[in-house]
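Trainee: Need coordinates for the following:
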Amino acid sequence: MKTLISKNTLQLLLTLCIWVIYSNQVIAQSSAKTYSIPFKLTSQNNIAISALINGQDTVSLMFHTAANSLTLTTDAISKMKSLRFEGADTVKSWGGGENSSRYSKNNLLQIGKKKWDHIPLWENLNSGPGTGGKFGPELFEGQFIDIDFDKKIMTISKDLPAKAKAYIKLEAEYKDDMLFINASCEIGTEQLSLPFLIHSGYAGAVLFDDTFTNNNQLDQKLKIVSEKNLKDSFGNVLTVKKAVLPALLMGENKLNEVPAGFFKGAIGRQKMSIIGGELLKRFNIIISADRKAVYLKPNSLFSLPYPAS
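Mentor: Below is the predicted model:
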């Protein structure tokens, strides 16, 4: 009888051990599928994230929804010891013009506890103020990107967060490593719909493309409040007119008296319309893993007054 009890006890203990090991593996796998990245929202509406390059060099990187590679500024590079450049190539910036850029093929990038091996990086002249470079959604390929501006946390996961049920879902198009959604503009008596590039690297609210600007005579139909010079990441200077857009509709979300910019007289240089950080920060945002949808929910910044032009 004693032998039988010992065998049963042994079997029970063995079963419990297997169950504990399995449970821990499931928890570990679930944890590995989701990780959080704290960020700072800068005064220029950029998402700034602390990173480590090659285990040695610390740098603040801007999360840039329209970027397709890791880039570092010339100034940031000058302060680093771990980089080795293999050559240079010609690249094109969104502001126009071709520029020579050095590249480094094989680097280790660490953000929080997450590491990426064999990462190539490129040299740029500029990034968002207070940051030494930028990276884009390609780092999180095949994963959901949850940007919570209330908590200042970006969460990366394999599954759609349950809270997405409370968000408004918009169809998106991911083309040439850039993410677009459709939004409608109220201009005079018209409501005009067009695709906008989601551009977290642009500090402003809205920037219209040249074709839309000229076809709809925005300089005549919108109230102009100022003019301003912009520089892209390679130093190309662009003069933008600032105006007030009566209303912008993003799904069921309506924003009134929205600051908008455009380049008067330019033809074909600004090829796409942009929604920038001044608007994006007003929503908590989830980008789908396949980049075919964007989920929006107004947050605590939604009714924040727009800055004076």
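
Trainee: rest of the way, CA atoms for contacts and neighbours
Mentor: Fine.

Trainee: gap between residue 281 and residue 8?
Mentor: Residue 281 sits 61 Å away from residue 8, going by Cα to Cα, to the nearest Å.

Trainee: neighbour count winner among those two?
Mentor: residue 281 (24 against 11; other Cα atoms under 10 Å).

Trainee: Report how many residues lie close to the closest residue to residue 127 other than its chain neighbours.
Mentor: Closest residue to residue 127 apart from its sequence neighbours, by Cα to Cα, 6 or more residues apart in numbering: residue 133 at 5.4 Å. Other residues near residue 133 come to 30 when the count uses other Cα under 10 Å.

Trainee: Likewise for residue 190?
Mentor: 9.

Trainee: What of residue 299?
Mentor: Other residues close to residue 299 by other Cα under 10 Å number 15.

Trainee: for residue 300, same thing?
Mentor: The burial count for residue 300: 12, using other Cα under 10 Å.

Trainee: Residue 5 now?
Mentor: Counted with other Cα under 10 Å, residue 5 comes out at 10.

Trainee: Next: residue 79.
Mentor: Residues near residue 79, counting by other Cα under 10 Å: 11.

Trainee: Could you measure from it over to residue 53?
Mentor: Applying Cα to Cα to residue 79 and residue 53 gives a distance of 12 Å.

Trainee: do the same with residue 275
Mentor: 30 Å.

Trainee: how about this one, so we can line them up?
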Amino acid sequence: MILTKKILIICLLSLISWPPSYGQGDFNLPGKDNDKIKFQLINNLIIIPIELNGVELSFILDTGVSKPILFNITNTDSLQIKNVETIYLRGLGEEGKPIEALKSKKNFTKIGNAINVNQDIYVIFDNSINFTNRLGVNVHGIIGYDLFKNFIVEVNYTSKYIKLNKPEKYVYKTCKKCEVFDLSLFNNKPYIETEVKVDSDLIPVKLLIDTGSSDAIWLFEDVSLGLQPFNDMYFNDYIGKGLSGNVYGKRSRIKMFKMKSFELEDVNVAFPDSSSIGNARKIKNRNGSVSGEILKRFNLIVDYGNSKITLKKNRNFKTPFYYNRSGIVLEQTGSRVVKEKEDRGHLGYGNAKDETKIELSTYYKYSLKPAYSIVALRKGSPAEKVGLQIGDELLSINGKKTHELKLQRIMEYFKNDIGKLIRLRIERDGEVMLFEFRLEDVFKEKELP
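Mentor: Model prediction:
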């Protein structure tokens, strides 16, 4: 592997379009008009299987990125990359500093039956840039524009598949319940014009369509437009992680989010701190993002070639919007050895009549199971007030052993109704401890001095 000394500054939020001389390849579907690929939907994020240079990986399908990024290569020793040069990437985050990466050219990429024999990949070696711990499943990277530019992409959130269609072969069906929106592509990212109602009036907004964020809506605070939390109904929180660090801000609600005839009420919204989104605010007329918690309520037809997107509401449309009412942020922080009971049956013989009977013997086995730990606590939250601490490892929740649960399932407990009792069994410095608290209205939490 030979590294050149060329330095290139890339801003993921305003990535300049590459000229043809860079030789970036296209995806093709040899001998097929379309292809369907199943995905996992984890915390509102679409995770698709990708083969990169013969190695099977998982990537987030992210309309908010212009170039594919590989960031988790811990268990991919067989992955070979070549034709590399050192670059620097900058994205969201309070630190705002660029991070070092490698740009690798001429990679073979396969998604379903779609192949690209000349794929650029940006490789990050910073271990802190990793979605795996937060999602509880292996995620190795993110991909967006490079896939959407070559196909008309159907995204079916209910059946959990994407369908790649050759544009020249695709025929739109008549759909009376659909709404079609114009897309504007800027720096290879899609924007849509919608409306929000914070107080009493509908406010036109231009939002990035961001399938790589699990939130509902991000709005950039602008007092002149009325884009700010209504009546100070908000709480301060961690709202995400970017390439340049953590993103914090205010979480609130808006009265309505309107997309032509589609209207959603009491919608969660985040107002990120301006220090974390400096580059994003430089994009003219952008007011924020619409993301997974909204998008999953529709099935989509994304057509970059014709600059349009078609939405049809699905069975998720009326799902209420919930916040994490516990204040706990969990991550999968490795594995723990678990002792499990196992009953085994075998044939035995009874009394003088030599009656055959089945006898049960108890055995124990030891196995590695996921370990989940608290990595952040919201100030003034129910969990913090009862004494839970960052670093506490969860052993059980409401009587359920956490090593038997997926991370997403555990987090669902924290989005339950106000007043719901939560009982946690945790381990701290080798000591097992019990805690309990009731979920509270997040907008009534009082910050501690």
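
Trainee: Whatever helix or strand residue 211 of structure 1 lives in: which residues count as buried?
Mentor: If you go by DSSP states H and E, residue 211 of structure 1 is part of helix 210-215. Within helix 210-215 of structure 1, the residues that count as buried by 16 or more other Cα atoms under 10 Å are 210-214.

Trainee: where does residue 109 of structure 2 fall, helix, sheet strand or coil?
Mentor: strand (DSSP: H, G, I helix; E, B strand; the rest coil).

Trainee: from what I can see it touches residue 55, true?
Mentor: No: between residue 109 of structure 2 and residue 55 there is no contact under Cα atoms under 8 Å: 9.4 Å.

Trainee: Would it be right to say that residue 293 of structure 2 lies in a helix?
Mentor: Yes: assessed by three-state DSSP, residue 293 of structure 2 belongs to a helix.

Trainee: which one is the aligned partner of it in structure 1 nearest to, not counting chain neighbours?
Mentor: Aligned by TM-score structural alignment, residue 293 of structure 2 pairs with residue 278 of structure 1. Spatially, and ignoring its direct neighbours in sequence, residue 278 of structure 1 is nearest to residue 205 (4.6 Å; Cα to Cα, 6+ apart).

Trainee: ok, the one you found to residue 73 of structure 1 distance?
Mentor: Counting by Cα to Cα, the gap from residue 205 of structure 1 to residue 73 of structure 1 is 24 Å.

Trainee: buried set for stretch 74-84 of structure 1?
Mentor: Those would be 74, 76-77, 83, for stretch 74-84 of structure 1 by 16+ other Cα under 10 Å.

Trainee: who's in contact with the nearest residue to residue 11 of structure 2 once chain neighbours are set aside?
Mentor: Closest residue to residue 11 of structure 2 apart from its sequence neighbours, by Cα to Cα, 6+ apart: residue 90 at 4.8 Å. By Cα atoms under 8 Å, 6 or more residues apart in numbering, the residues touching residue 90 of structure 2 are 9-12, 96-99, 243-244.

Trainee: Redo those residues as TSV? Include distance to residue 174 of structure 2, neighbour count and secondary structure.
Mentor: Listed next are the contacts of residue 90 of structure 2 as TSV, based on distance: Cα to Cα, whole Å; neighbours: other Cα atoms under 10 Å; DSSP: H, G, I helix; E, B strand; the rest coil:
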residue	distance to residue 174 of structure 2	neighbour count	secondary structure
9	45	13	strand
10	41	16	strand
11	40	18	strand
12	37	20	coil
96	46	19	coil
97	48	15	coil
98	47	17	coil
99	47	17	strand
243	41	24	coil
244	44	19	coil
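
Trainee: Nearest to residue 275 of structure 2, out of those residues: which one, please.
Mentor: residue 96 (8.1 Å; Cα to Cα).

Trainee: Pull up the gap between the closest one and residue 385 of structure 2, please.
Mentor: Counting by Cα to Cα, the gap from residue 96 of structure 2 to residue 385 of structure 2 is 32 Å.

Trainee: what do you get for residue 313 of structure 2?
Mentor: For residue 313 of structure 2 relative to residue 385 of structure 2 (Cα to Cα), the value is 40 Å.

Trainee: So which residues of the stretch 1-150 of structure 1 form strands?
Mentor: Under the criterion DSSP state E, counting those that start in this stretch, the stretch 1-150 of structure 1 contains strands at 35-38, 40-41, 47-53, 57-63, 70-73, 87-92, 98-111, 114-124, 133-135, 144-148.

Trainee: Make a markdown table out of these and add distance to residue 22 of structure 1.
Mentor: Listed next are these as a markdown table, based on distance: least, Cα to Cα, whole Å:
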| stretch | distance to residue 22 of structure 1 |
| --- | --- |
| strand 35-38 | 21 |
| strand 40-41 | 38 |
| strand 47-53 | 34 |
| strand 57-63 | 37 |
| strand 70-73 | 38 |
| strand 87-92 | 49 |
| strand 98-111 | 29 |
| strand 114-124 | 24 |
| strand 133-135 | 37 |
| strand 144-148 | 26 |
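
Trainee: now, of those strands, which is deepest in the fold?
Mentor: strand 133-135 (a mean of 26; mean count of other Cα atoms under 10 Å).

Trainee: how big's the offset between that strand and structure 2?
Mentor: Once fitted to structure 2, strand 133-135 of structure 1 is off its aligned match by 0.7 Å on average (mean Cα distance after the TM-score superposition for structure 1).
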